[in-house]
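Novice: No letters, just coordinates:
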């Protein structure tokens, strides 16, 4: 779960950095900042930025999720095989 929290924290930091940049530039240009538009633009900027800047942490998170899913799948298959063997033993008895 460490990878999840790292990626999430980086996304939040990237969003607030984008928001700060948007608000700062807008304030310098217009003097008045429409907060809703600043948030929307910052959201789009951080989304695009995370696609390029956070590729490494995102891939680490994906690898971790895949590893856990494979472990869970093998455990379920193991339990099914054991249950099938027990059912076969009961039928033979």
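Specialist: Looks like it came in fine. Fair warning: this is a prediction, and the values are worked out from it, not measured in the lab.

Novice: From now on I want contacts and neighbour counts done on CA atoms only, so please keep to that.
Specialist: Will do.

Novice: Go through this protein and flag its longest helix.
Specialist: helix 55-92 (DSSP state H).

Novice: contacting residues for residue 59?
Specialist: If a contact means CA atoms under 8 Å, 6 or more residues apart in numbering, then residue 59 has no contacts.

Novice: Tell me the spacing between it and residue 75.
Specialist: 24 Å (CA to CA, to the nearest Å).

Novice: ok, second structure coming up, stack it against the first:
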């Protein structure tokens, strides 16, 4: 579960930093409005997603390994439960 929260926090932090940078850059050249806010949000979302593909690859691999290990443990428990029922 720790890997999930670490990866989630890293994604949110990366989005926050990206949003801040895009907002600062946009505030220099663009007049502020509702559509501008939405555009800045969408640009930040796309940029942070692309950056996270490369920057957070290690955390994503740890999370995937954690999920795979949990799934294997659950499958093993289910199989042990089935075998115990067959013996009875």
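Specialist: Right, received. Where do you want to start? Nothing here was measured: the structure is a model prediction, and the numbers come from that model.

Novice: List the buried residues of the helix or strand hosting residue 7 of structure 2.
Specialist: Using DSSP states H and E, residue 7 of structure 2 falls within helix 2-29. For helix 2-29 of structure 2, burial by neighbour count (16 or more other CA atoms under 10 Å) applies to 3, 4, 7, 10, 11, 14, 15, 18, 19, 22, 23, 26.

Novice: what does the next helix or strand after it contact?
Specialist: Sequence-wise, the next helix or strand downstream of helix 2-29 of structure 2 (DSSP H and E) is helix 34-55. Residues from elsewhere that reach helix 34-55 of structure 2 (CA under 8 Å, 6+ apart): 11, 14, 15, 18, 19, 22, 23, 26, 30.

Novice: and the aligned partner of residue 50 of structure 1 in structure 2, how many residues sit next to it?
Specialist: Using TM-score structural alignment, the partner of residue 50 of structure 1 in structure 2 is residue 52. A total of 17 residues lie near residue 52 of structure 2 under the criterion other CA atoms under 10 Å.

Novice: With distance to residue 36 of structure 2 added, can I get the contacts of helix 34-55 of structure 2 in TSV?
Specialist: Output for the contacts of helix 34-55 of structure 2, formatted as TSV (distance: CA to CA, whole Å):
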residue	distance to residue 36 of structure 2
11	23
14	21
15	17
18	16
19	13
22	11
23	10
26	9
30	8
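
Novice: Closest one of these to residue 68 of structure 2?
Specialist: residue 11 (20.7 Å; CA to CA).

Novice: mind listing what that closest one touches?
Specialist: By CA under 8 Å, 6+ apart, residue 11 of structure 2 lies in contact with 48, 52, 56.

Novice: quick one: the second one from residue 75 of structure 2, how far?
Specialist: Counting by CA to CA, the gap from residue 52 of structure 2 to residue 75 of structure 2 is 31 Å.

Novice: Aligned to residue 75 of structure 2, what sits in structure 1?
Specialist: Using TM-score structural alignment, residue 75 of structure 2 pairs with residue 73 in structure 1.
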